[in-house]
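1. Sequence below, structure please.
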Amino acid sequence: METLATTTLLEHIQDNTTRLEFNKAATEQNLDVATLPNDTKVLDLEQFKPQRNRFRGKFATSSVEDFVNYTEAKADFGAECFVYPDDMTATAVLNLGSIVAPGHADSLAKMKLKTTAAFDAINKTDGAARSQQQLAEWLEDWRDSVQGLTNDEQALTANQVIAAIRRITIKAGSTSDHTEGQLSATRSSLEQVEASSNNEPLPSFILFKCTPYQGLAERTFVLRMSLRTVEDNPLLSLRIIRPEQHEEEMAEEFAGLLQEKFGDTLPVTIGAFSA
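-> From the prediction side, this is the model:
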């Protein structure tokens, strides 16, 4: 037993000597590393102090003004704001620092623009098939935002659009061709569906004007109206034209709005940041 205890003690002394030599060399080379014994724990004493060693935290809001005010009040050296266009969010890293003197990048202010009810409405109806009554009622709910446009660019009021949709009738016809050859036979059938609205002009496009996000400017979305039939019953759908272009423009508008608010306080960049 005495021999085993002596061997264990010598191993501890040797391990401690090696660790001390390594830590001394690391200090001389200004390296932020240290060797510790396996049974040593590091305890952060900051939680027991009356104050933190440094300010840090995460703030979240949907208000542009509150986001800007908090960011300007808490911004440290090198603070920067990043706008992520995919979900229209902005993140201000308040202690980013610089390349020479980088910060911990753990003090953040986050903001997500809130969509309006009108923008939610057109996103939900985008591509959805509706009956005449369903679409007419949806348009009546949003008549203040709606205008129609025919193929020949004739403008229609909301009342004209709703009346035309309610009066849609379907005319269906079919033609068939049959050709016999010596070694082959071909058959074709063309089904034609024609929609009319009892001499009322039928819109091909719906212009929907709304403010998409709180804080951004009003814009007009063009929705293409299409028709298909199920057992001679018309189903209509609206699809937003070039939605990607709207997303790009709204992201640029969002970034421009924040840059205008911040001025020279901190830069605004479109993109995502992670430390």
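
2. rest of the way, CA atoms for contacts and neighbours
-> Noted.

3. for this structure, which helix is longest?
-> Secondary structure of the chain per DSSP state H: the longest helix is helix 2-28.

4. so what secondary structure elements neighbour whichever helix or strand comes after that one?
-> In the C-terminal direction, the helix or strand that comes right after helix 2-28 (DSSP states H and E) is strand 58-61. The contact analysis (3 or more Cα pairs under 8 Å, 6 or more residues apart in numbering; DSSP states H and E) places strand 58-61 against strand 108-112.

5. how near is residue 221 to residue 110?
-> 28 Å (Cα to Cα, to the nearest Å).

6. For the longest helix of the chain, name the packing helices and strands.
-> So helix 2-28, by 3+ Cα pairs under 8 Å, 6+ apart, packs with no helix or strand.

7. Buried residues in it, which are they?
-> Across helix 2-28, burial judged by 16 or more other Cα atoms under 10 Å covers 19, 23.

8. same question, stretch 162-182
-> 162-166, 168-169.

9. Redo those as CSV? Include secondary structure.
-> Converted to CSV, these look like this (DSSP: H, G, I helix; E, B strand; the rest coil):
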residue, secondary structure
162, helix
163, helix
164, helix
165, helix
166, helix
168, coil
169, strand
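
10. Please give the structure of this sequence too, so both can be compared:
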Amino acid sequence: MKYIGEKDFRHGQRDRAGVLLVNLGTPNSTEVADVRRYLAEFLSDPRIVEAPRLLWKAVLHGIILRTRPRKSAEAYKEVWTDEGSPLLLESQKITQAVAAHFEGHDIEFGLAMRYGDPSVPSMMEKMRQAGVRRLLVLPMYPQYSATTSGSVMDAIYANLLKRRWMPELRTINQFFDQDSYIEALAASVRESWETNGRGQKLVLSYHGVPKRYLVNGDPYHCQCHKTSRLLADKLGISSDDYMTVFQSRFGREEWLQP
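-> Below is the predicted model:
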């Protein structure tokens, strides 16, 4: 195996620190071809769909990628902005805000998408070119799941396996119970209550995963419920005043409920 070298490495240069934020990803546009390309990458990840590879590949390319991209493209058009993908735009704003918070420190900040652009490999190379030798990777998922933070680290490690020189690496794979995160959620809820009024019950909706993943030890379900409890405590509401639910089921097997 040939490893990616660093022929432009300069001895004596000062090692820099870098922070790479990573979010899920988005198609480059709402065109069907771009959506198909994105879904192919997303649904080919074994962390997302834990199924026999040959069987799943046949289903994915023989059925799903022939029908779903057109439907998904129409759904993306409902939320797409003139500037592009809202997920990408908001992720960029967050990255810029974090960088501004550390202004004056010699830290390189970057944003990558697990699927789509800017890709993990391209941003890892950008970090290398910026002289980053100490890298912190922060998946932008508060709760850990093998399907999210686990997959991000797969991509990071896969990239490093190809390199001759590896940076000092640190990761933050969850922050579901951090007080600053809970307070930010509470502030958002309070703002909504002040603007729209307080409803009979607060519904806290998380993206779902197959129940089988929970049974096999994925902590995501438990961490979502703990986030909900901590948020309720911060808001001063009882267990009767809120409910935790899961959304976006895909396929026929049982997913997290309700």
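
11. quick one: TM-score?
-> Here the TM-score for the pair of chains, by TM-score structural alignment, normalised by the length of the second structure, is 0.23; 95 aligned residues with a Cα RMSD of 5.6 Å.

12. Identify the farthest-apart pair in the buried residues of stretch 162-182 of the first structure.
-> Farthest-apart pair in these is 162 and 169; separation 14.1 Å (Cα to Cα).

13. ranges for the helices of the stretch 151-258 of the second structure?
-> Per DSSP state H, counting those that start in this stretch, the stretch 151-258 of the second structure carries helices over the ranges 179-196, 211-215, 220-235.

14. Make a markdown table from those helices and add mean neighbour count and distance to residue 97 of the second structure to it.
-> Output for the helices of the stretch 151-258 of the second structure, formatted as a markdown table (neighbours: other Cα atoms under 10 Å; distance: least, Cα to Cα, whole Å):
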| stretch | mean neighbour count | distance to residue 97 of the second structure |
| --- | --- | --- |
| helix 179-196 | 14 | 14 |
| helix 211-215 | 14 | 34 |
| helix 220-235 | 19 | 23 |
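
15. possible to save those helices as a markdown table with distance to residue 149 of the second structure?
-> What follows is these, written out as a markdown table (distance: least, Cα to Cα, whole Å):
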| stretch | distance to residue 149 of the second structure |
| --- | --- |
| helix 179-196 | 17 |
| helix 211-215 | 14 |
| helix 220-235 | 10 |
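
16. Of those helices, which is nearest residue 138 of the second structure?
-> helix 179-196 (14.2 Å).

17. So which other helices or strands are in contact with the closest one?
-> Looks like helix 179-196 of the second structure contacts helix 220-235 (3+ Cα pairs under 8 Å, 6+ apart).

18. now the angle between helix 179-196 and the helix it packs on, please.
-> Here helix 220-235 of the second structure points in a direction 60 degrees away from that of helix 179-196 (axes from the mean of the first three to the mean of the last three Cα atoms, to 10 degrees).

19. ok, residue 23 of the second structure - how many residues close by?
-> 21 (other Cα atoms under 10 Å).

20. Doesn't it belong to a helix?
-> No. Assigned with three-state DSSP, residue 23 of the second structure falls outside any helix and is strand.

21. Next, work out how far apart it and residue 149 of the second structure are.
-> 9 Å.

22. likewise residue 92 of the second structure?
-> For residue 92 of the second structure relative to residue 149 of the second structure (Cα to Cα), the value is 19 Å.

23. who's more crowded, the two?
-> Between residue 92 of the second structure and residue 149, counting by other Cα under 10 Å, residue 149 is the more crowded of the two (24 against 16).

24. pretty sure the more buried one is in contact with residue 139, am I right?
-> Yes. In this structure, residue 149 of the second structure is within contact of residue 139 by Cα atoms under 8 Å, at 5.7 Å.

25. The closest residue to residue 26 of the second structure other than its chain neighbours: neighbour count?
-> The shortest distance from residue 26 of the second structure to any non-neighbouring residue, by Cα to Cα, 6 or more residues apart in numbering, is to residue 116 (5.9 Å). Using other Cα under 10 Å, residue 116 of the second structure has 20 other residues around it.

26. cool, the one 4 residues further on as well?
-> Burial of residue 120 of the second structure is recorded as 23 neighbouring residues (other Cα under 10 Å).

27. can you confirm residue 176 of the first structure is in a strand?
-> Yes. With three-state DSSP as the criterion, residue 176 of the first structure is part of a strand.

28. Can you verify my assumption that it contacts residue 188?
-> Yes. The criterion here is Cα under 8 Å, and residue 176 of the first structure meets it with residue 188 at 5.6 Å.

29. Now do the contacts for the nearest residue to residue 109 of the first structure once chain neighbours are set aside.
-> The shortest distance from residue 109 of the first structure to any non-neighbouring residue, by Cα to Cα, 6+ apart, is to residue 59 (4.6 Å). Taking Cα atoms under 8 Å, 6 or more residues apart in numbering as the criterion, residue 59 of the first structure is in contact with 108-110.

30. need the strands for the second structure, in chain order.
-> Counting by DSSP state E, the second structure has strands at residues 16-26, 107-116, 132-139, 168-171, 202-207, 242-247.

31. Contacts only, for the residue nearest to residue 162 of the first structure when sequence neighbours are not counted.
-> What sits nearest to residue 162 of the first structure in space, not counting adjacent residues and going by Cα to Cα, 6+ apart, is residue 136, at 5.4 Å. With contacts defined as Cα under 8 Å, 6+ apart, the neighbours of residue 136 of the first structure are 162, 165-166.
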